[in-house]
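Visitor: Dropping a prediction and its sequence here:
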Amino acid sequence: MTEHERPPAPAGVTAPVVEMTGITIAFPGVKALDDVSFRMFPGEVHSLMGENGAGKSTLIKALTGVYPIDSGSILLDGRRVSFRGTAQAQDAGISTVYQEVNLLPNLSVAENILLGREPRRWGSIDRGAMRARSREVLASIGLDIDPDSMLGTHSLAVQQLVSIARAVHVDARVLILDEPTSSLDADEVAELFRIIRSLKETGIAILFVSHFLDQVYEIADRLTVLRNGRLVGEHLTHDLLRIDLVQQMIGKEIATLDDLQQRVQDADAGVDEADVLLRAEGVGRKGVVGPVDITIHEGEVVGFAGLLGSGRTEVARLLGGIDRADSGVIALSGRVSRLRSPRQALSQRIAFASEDRRAEGIIDELTVRDNIVLALQADRGWFRPIPRKRRDELARSYIEALHIRPANPDAVVRNLSGGNQQKVLLGRWLAVAPRLLILDEPTRGIDVGAKAEIQKLVISLAENGMSVVYISAELEEVLRLSHRVVVMRDREKVAELENDGIGLDGLLSLIADGAGSDESRSAPAGATPIEGSAQ
């Protein structure tokens, strides 16, 4: 982006407090940032926007000294800087408040605010001065709490405000707020925004990172959009329509649809409305995702669409028993089912493949064979080991069916490509013969060939009667594979659409604005009552 394409500086401001130019950072096998430029002005709230993998976290870590940069420059107040850690960045006036509060709950509020900078008298900590100074800092952000109270006795919202108070106390010129509202209710968000606005008036530059579009448009003055490690654009918030922001975040490129979508539409014609496999009514988890109603038929692919943080994964985890719902009811084939753990879900033949295949999926030090039979063995119980001959048969069959390469059941999974690791994970869940397969970002980070194979597999599974929940940040992929699309936004379901020619632009509009027709919000026709549910 050239200089004349950037929006102007705020009135009365001559130069940015932070200016990053041509930032490039590469890790083995991936370029995380590619010639990215970014700037922040004093007295502004700036939002850094982008989907998972866009480079937001990497850019923040480059600014705060966590990652060294391969090329480019960082200017702070016009002076070139190169931090060798967060402590140096903080000493220079750049403070970060993380999504997870990183203070000490077993210490007092005052001790947390002044940790490492305690006032001393005659070689000992001056408790009176600590209390007085903490009260001043708390008062500066309008927070009225006892400095001597234990931090852990306060709500998460108050703890985050104490984190901000600590950042303000170090004379921050730049304050980075990383997903600060992810666990806050509406009143707590309003209080946080009040404090952000008061800090902004003092001239602090605030970087607000959030996936909630409503909040971004309420609080941010300026936006910078990243996609796939590259700069897409910098905009004044009031100049950029929400739908245009979403298009920039996910890309406007629409892949050519092959015969997969026609196969989906042909299969959709054969879906029997009476064949309801799963029906969720008012299912939610407080502070995580609002109550949703979802119906899934046998042999149906239901796509979940929405931006990162919209609640799509959170709903899937409730349906898969990974997280426990605290409201609503889930029924399988018309009977209420308590899904309180992944094991209970598996006993009902519901399999969940996480988006984080490394942390929650494959066991990378085990072989392909061991990874494939893992879930089936867990379902049988460890005191009933699967015979070696059966394990070999399972491994060979899924290696062949999924085209896993190398075709060696004794290969260690960590040595496989990302696409083949994903196929091994799919083989594991297919081995338990699920009725419902929940796939969260199954094609992320894999090559085009492996992606196409997995997409074709999903359609084949549905054609053979398996139900699939399919989540992907690539909306054209969701449209290509799904019979129906559930649209999530800001942790709520905003629409549910039959995929009978949904346009990408219409889907983008729903994601950006949450505006759906009454028909799109209603329950599917033919849904049957749940036995044992309250009517």
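Guide: Now that the structure is in, tell me what you want to look at.
Visitor: Going by C-alpha atoms from here, please, whenever you check contacts or count neighbours.
Guide: OK.
Visitor: Can you classify Val101 as helix, strand or coil?
Guide: When classified by DSSP: H, G, I helix; E, B strand; the rest coil, Val101 comes out as coil.
Visitor: What about it, how many residues nearby?
Guide: Residues near Val101, counting by other Cα atoms under 10 Å, number 16.
Visitor: What distance do you get for the nearest residue to it once chain neighbours are set aside to Leu508?
Guide: Ranked by Cα to Cα, 6 or more residues apart in numbering and with sequence neighbours excluded, the top spatial neighbour of Val101 is Gln160, at 6.2 Å. From Gln160 over to Leu508 the distance is 33 Å, taken as Cα to Cα, to the nearest Å.
Visitor: The residue nearest to Val101 looks like it's in a strand, true?
Guide: No - according to three-state DSSP, Gln160 belongs to no strand; its state is helix.
Visitor: I figured it hits Pro180, correct?
Guide: Yes - using Cα atoms under 8 Å, Gln160 is in contact with Pro180, at 7.4 Å.
Visitor: which of these two has more neighbours?
Guide: Taking other Cα under 10 Å, Gln160 and Pro180 do not tie; Gln160 has more neighbours (24 against 21).
Visitor: which residues sit in contact with the more buried one?
Guide: Listed by Cα atoms under 8 Å, 6 or more residues apart in numbering, the contact set of Gln160 reads 97, 101, 180.
Visitor: ok, structure two:
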Amino acid sequence: MTGINKSFSGNQVLKNAEIDIAEGEIHALMGENGAGKSTLMKILTGVYTRDSGEVLVNGTPVNYTHPKQAEEAGIVFIYQELNSVPDLTVRENLFLGKEIHGKFGILDKAAMDKKARQVLDRLGVSIPVDRTMSELSVGQQQMIEIAKALLVDAKVIIMDEPTAAMTLEETRVLFRVLRELKEKGVSTIYISHRMEEIFEICDRVTVLRDGQFIGTKKVSETDMDSLIKMMIGREIGERYPARHSKIGDTMLEVKDFTKKGVFQNVSFSVRAGEVLGVSGLIGAGRTEIMQSIFGYLPRDGGTLLIRGKEVSVHSPEQAISYGIGFITEDRKTEGLMLEKSIRENVSLTNLGRISDHSVIDKKKDMELARKAVQELTIRCSGPEESCDSLSGGNQQKVIFSKWIFTEPKILILDEPTRGVDVGAKKEIYNIINTLAEKGVAVIMVSSELSEILGMSDRVMVIHEGHMAGILNNRPETAAAGEKMASQENIMTLATGGKLK
């Protein structure tokens, strides 16, 4: 792809962008949110029409006008935002538009099940094909999307943040599959903000910044600092900012939380000014435990104490009244009203603050939105900009702002930097540290072990609905013989092992 230009409503998002992919290579495409990565790939696969430029496939000019044309040519795009139909089964999603028919045009379920099982086994996924997609975790749904690409015998697979919701073990399985595909001559365009993955799996990397081509390098001939500088045009310093918050008294205590078949007898506490990291494999029950604390998921047993006093929380409304905030894992469907403005989203959890006698004060409403844009450096045209036009990092800042202004005492973060670029991650980490320094008790669920280790004071590990252990991540406070947080210790507990 050379000289690719693309504008939307007079806003030029690609300016002479380019990329070249060799046969059988894993090629990273990197850049901040809004750099034009997804737009470039959507032009390649026929979702968007380029304004100018040239696309060659095997030396032949092409101009796909529909994703189906690209797929027929062996180019498949696995989107970051999952492209599945939630009410259909795994089988129906895998073969949607590619159904296998037997005699008289009747669907041959046996043939589809056999083929589905082969590709799912290859991915190490043991999901029944008659399960409904909505019953699966985000990580499991991502594996189904990858299975779709393998079913069509793709020559080029584009993966946009494929491991954002995966555990370390699921990521290892994916990398094994990518290496197998590479040996068979299949090329992968790998879009990710996770630097460690780029250096582990990719051959070359192309960087875009503000829609422009910055350069292509062999991964073996560059380093993390150089890539970051290419991406954001400056040095970023330490990935995880130093933490200075003072740990105070116990703010939240969970005792024997149980939801039959999901989690059992979970007990832990988090203190004012503390960041409690929560780790575990996908499906371990981390999110469900947090949803239960927030009153969204009913539990079968257990008690909740705030500042030592037992409270009844059976709805998000009650949770908010006790000073609990919850930034959900899926910002697109649970965290934001995408089609609404920044102002409307920030106001949603702060109606009492901007209202007089249940009537919204428009001046207060706008002042709050402007404060959010300014204090969290949300890059936008103004508070009235629609959230669906913002980059992932800026969408996440909108979600943070709507909860920060409720002045929470306890803030639950479920995958707070999922799909966010390295620059925006650093800004979010600074926000988390600022909240902790103000005495907010923070619970942070994350599948990124480096993030857990870089940001947490203690780490709670969940295994199959049980609390496997709590590890200290502050060496200066460690007692003699206390188990310390490390990648090895976390993974040992997360997979059901015991620490020596």
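Guide: On my side now, so go ahead. Just so it is clear, the structure is predicted and the values come from calculations on it, not from any experiment.
Visitor: ok, back up a step: shared neighbours of Gln160 and Pro180 of structure 1, anything?
Guide: Joint contacts of Gln160 of structure 1 and Pro180 (Cα under 8 Å, 6+ apart) are Val97.
Visitor: Aligned counterpart of Glu234 of structure 1 in structure 2, please.
Guide: Taking TM-score structural alignment, Glu234 of structure 1 has Thr216 as its aligned residue in structure 2.
Visitor: and Pro416 of structure 2, how many neighbours?
Guide: Here the number of neighbours of Pro416 of structure 2 (other Cα under 10 Å) works out to 25.
Visitor: what ranges do the strands span in the stretch 151-300 of structure 2?
Guide: 156-160, 187-191, 204-209, 212-218, 250-259, 263-271, 275-280 (DSSP state E, counting those that start in this stretch).
Visitor: between the longest one and strand 263-271, how many degrees?
Guide: Our comparison of strand 250-259 of structure 2 with strand 263-271, counting by axes from the mean of the first three to the mean of the last three Cα atoms, to 10 degrees, yields an angle of 170 degrees.
Visitor: Which strands or helices does strand 250-259 of structure 2 pack on?
Guide: Judged by 3 or more Cα pairs under 8 Å, 6 or more residues apart in numbering; DSSP states H and E, strand 250-259 of structure 2 is in contact with strand 263-271, strand 301-306.
Visitor: tell me which residues in the last one are buried?
Guide: By that I understand strand 301-306 of structure 2. Neighbour-count burial for strand 301-306 of structure 2 flags 303-306 (criterion: 16 or more other Cα atoms under 10 Å).
Visitor: where do the helices sit along the stretch 151-300 of structure 1?
Guide: Secondary structure of the stretch 151-300 of structure 1, counting by DSSP state H, counting those that start in this stretch: helices at 156-169, 186-201, 213-219, 242-250, 259-268.
Visitor: winner for burial among those helices?
Guide: helix 156-169 (a mean of 23; mean count of other Cα atoms under 10 Å).
Visitor: which among the buried residues of strand 301-306 of structure 2 gets closest to Glu32 of structure 2?
Guide: For the buried residues of strand 301-306 of structure 2, the residue nearest Glu32 of structure 2 by Cα to Cα is Ile306; the value is 39.1 Å.
Visitor: So the closest one sits against Asp249, correct?
Guide: No - applying Cα under 8 Å, one finds Ile306 of structure 2 not in contact with Asp249, separated by 10.8 Å.
Visitor: how about a markdown table for the helices of the stretch 151-300 of structure 1, with distance to Leu436 of structure 1 added?
Guide: A markdown table is the format used below for the helices of the stretch 151-300 of structure 1 (distance: least, Cα to Cα, whole Å):
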| stretch | distance to Leu436 of structure 1 |
| --- | --- |
| helix 156-169 | 36 |
| helix 186-201 | 35 |
| helix 213-219 | 31 |
| helix 242-250 | 28 |
| helix 259-268 | 17 |
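Visitor: Endpoints of stretch 45-62 of structure 1, how far apart?
Guide: 19 Å.
Visitor: Over to stretch 437-447 of structure 2?
Guide: Termini of stretch 437-447 of structure 2 sit 24 Å apart (Cα to Cα).
Visitor: what's that stretch in contact with?
Guide: Contacts with stretch 437-447 of structure 2, where a contact means Cα under 8 Å, 6+ apart, come from 164-168, 244-248, 251-252, 270-282, 286-287, 408-416, 432, 436, 452, 456.
Visitor: are any of the residues you listed buried, and which?
Guide: Buried among the contacts of stretch 437-447 of structure 2 (16+ other Cα under 10 Å): 164-168, 245, 247, 251-252, 270-282, 286-287, 408-416, 432, 436, 452, 456.
Visitor: circling back: save the helices and strands packed on strand 250-259 of structure 2 as JSON lines, and put in distance to Ala17 of structure 2 too.
Guide: Output for these, formatted as JSON lines (distance: least, Cα to Cα, whole Å):
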{"stretch": "strand 263-271", "distance to Ala17 of structure 2": "48"}
{"stretch": "strand 301-306", "distance to Ala17 of structure 2": "53"}
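Visitor: Nearest to Leu14 of structure 2, out of these?
Guide: Closest of those to Leu14 of structure 2 is strand 263-271, at 45.7 Å (criterion: Cα to Cα).
Visitor: how much does that closest one deviate in direction from strand 275-280?
Guide: Inter-element angle recorded for strand 263-271 of structure 2 and strand 275-280: 160 degrees (by the same axes, to 10 degrees).
Visitor: Can you name every helix or strand that strand 263-271 of structure 2 contacts?
Guide: strand 250-259, strand 441-445, strand 466-472.
Visitor: Of all the residues in the helix or strand just after the second one, which ones are buried?
Guide: Past strand 441-445 of structure 2, heading to the C-terminal end, the next element that is a helix or strand (DSSP states H and E) is helix 449-455. With burial defined by 16+ other Cα under 10 Å, the residues of helix 449-455 of structure 2 counted as buried are 449, 451-455.
Visitor: which of those residues lies closest to Ile43 of structure 2?
Guide: Distance ranking of the buried residues of helix 449-455 of structure 2 against Ile43 of structure 2, using Cα to Cα, places Glu451 first at 33.1 Å.
Visitor: Next, find the distance separating the closest one from Leu29 of structure 2.
Guide: As judged by Cα to Cα, Glu451 of structure 2 and Leu29 of structure 2 stand 22 Å apart.
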